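Trainee: give me a model of this one.
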Amino acid sequence: MTGAGLTPAACPCGRTELRGKRVMTMALHACCGRWLGIGQTAQPAPDAEALMRSRYTAFVLGHIDYLLATWHASTRPATVTLDAGDRWLGLQVRRHSLLDATRSEVEFVARVRDATGRAHRLHETSRFVCEHQQWFYVDGDLH
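Mentor: From the prediction side, this is the model:
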């Protein structure tokens, strides 16, 4: 699942919306695609949970530039390397807590299968900060 041609596809982050009486996974272009600039001009994520979901989507789609641009300068690495054999399997947001007007935490579990076929779970509470009306990932604690 790669490329801008996927706008009708379901968003990898798994966010859902209610359509009539059915719960449906949001389309990429209406969900994280807005923040990543897929098929449209990129917009800043409105909150830490949206940023965290869009960063997960960036991992799935291989958008390294987005990962670096949304990583706070105080903790951002010089480069990000993605393992080509990784297959991201799903995201569950467990908690989103606004600590104050500029700080937030998001607890999530992301599932991935590596090139050898082994499945892994990344369970993290991530910290975010908002500066100049833009949210940034700072760091996180693994569980």
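Trainee: okay, CA-based contacts and neighbour counts for the rest of this
Mentor: Noted.
Trainee: so residue 35: helix, strand or coil?
Mentor: Here residue 35 is helix, with the state taken from DSSP: H, G, I helix; E, B strand; the rest coil.
Trainee: so it sits against residue 52, correct?
Mentor: No: no contact is recorded between residue 35 and residue 52 when judged using Cα atoms under 8 Å, the distance being 10.7 Å.
Trainee: more neighbours: which of those two?
Mentor: residue 52 (27 against 23; other Cα atoms under 10 Å).
Trainee: contacts only, for the residue lying closest to residue 37 once chain neighbours are set aside.
Mentor: With Cα to Cα, 6 or more residues apart in numbering as the criterion, residue 37 has its nearest non-adjacent residue at 7.1 Å, and that residue is residue 43. With Cα atoms under 8 Å, 6 or more residues apart in numbering as the criterion, the residues that contact residue 43 are 34-37.
Trainee: could you also give me the structure for this second sequence? I'd like to compare it with the first:
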Amino acid sequence: MARRTPRPPRPPVKDGSPCPCGLPAAYGACCGRFHSGESVAPTAELLMRSRYSAFAVRDEGYLLRTWHPDHRPGDVDFDPAMHWTGLEIRDTAEGSMFHTRGTVTFVARYAVGGEPGQLHERSHFERRDGAWVYVNGTVVQ
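Mentor: From the prediction side, this is the model:
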């Protein structure tokens, strides 16, 4: 059996901490309730925000659970030097509680070794068995 690379420790985010996704609620009442399984994200945008937060807190289990099974990787390779610094939602199309598909265009900001960077992506989501999942994304130039 292949040996897995040890995962970097999770950044300290508590239920009362500001949510990494940028909404004005505390983590436990915002994305933390999705990460714990207490609730499922009712819209594609909230799933996108919760997945961003999952990258910020290094919640591999949540990311894999919310990835479309046809596109899901075997694991998530977190860069221990990467620190996620902010999320900006630029556009959404469909993705409400009444749709089966949706897209969310966003800019996710990060720093690696103190150097800033950003990911600008249009993500595609689909509702499967009543829950939103991430299908894939296209990098926006």
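Trainee: now the spatially most central residue of structure 2: closest residue in space that isn't a chain neighbour?
Mentor: The structure's structure 2 has its C-alpha centroid closest to residue 51; by Cα atoms, centre = their mean the separation is 1.3 Å. The spatially closest residue to residue 51 of structure 2, leaving aside those adjacent along the chain, is residue 63, at 6.2 Å (Cα to Cα, 6+ apart).
Trainee: how near is the one you found to residue 34 of structure 2?
Mentor: Residue 63 of structure 2 sits 11 Å away from residue 34 of structure 2 when distances are taken as Cα to Cα, to the nearest Å.
Trainee: before we move on, what about residue 90 of structure 2?
Mentor: Separation of residue 90 of structure 2 from residue 34 of structure 2 (Cα to Cα) stands at 22 Å.
Trainee: follow-up on the earlier one: which SS state does the residue nearest to residue 37 of structure 1 fall under?
Mentor: Secondary structure state of residue 43 of structure 1, per three-state DSSP, is coil.
Trainee: mind checking what it lines up with in structure 2?
Mentor: Alignment note (TM-score structural alignment): residue 43 of structure 1 maps to residue 39 of structure 2.
Trainee: can you check residue 127 of structure 1 too?
Mentor: Using TM-score structural alignment to pair residues, one finds that residue 127 of structure 1 aligns to residue 124 in structure 2.
Trainee: quick one: which helix or strand includes its match?
Mentor: strand 115-128 (DSSP states H and E).
Trainee: who's in contact with that strand?
Mentor: 44, 68, 95, 99-111, 132-141.
Trainee: likewise stretch 46-57 of structure 1?
Mentor: For stretch 46-57 of structure 1, the surrounding residues in contact (Cα under 8 Å, 6+ apart) are 11-13, 32-33, 35-36, 45, 66-67, 70, 91, 96, 104-106, 128-129, 134-137.
Trainee: just the buried residues of the residues you listed.
Mentor: Burial of the contacts of stretch 46-57 of structure 1 was assessed by neighbour count (16 or more other Cα atoms under 10 Å); the buried members are 11-13, 32-33, 35-36, 45, 66-67, 70, 91, 96, 104-106, 128-129, 134-137.
Trainee: list the buried residues of stretch 36-53 of structure 1.
Mentor: For stretch 36-53 of structure 1, the neighbour count (16+ other Cα under 10 Å) marks 36, 38, 44-45, 47-53 as buried.
Trainee: for structure 2, what spans make up the helices?
Mentor: Using DSSP state H, the helices assigned to structure 2 run over residues 32-35, 44-57, 60-65.
Trainee: would TSV of the ones you listed with distance to residue 14 of structure 2 be doable?
Mentor: Compiled in TSV, the helices of structure 2 are given as follows (distance: least, Cα to Cα, whole Å):
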stretch	distance to residue 14 of structure 2
helix 32-35	9
helix 44-57	10
helix 60-65	16
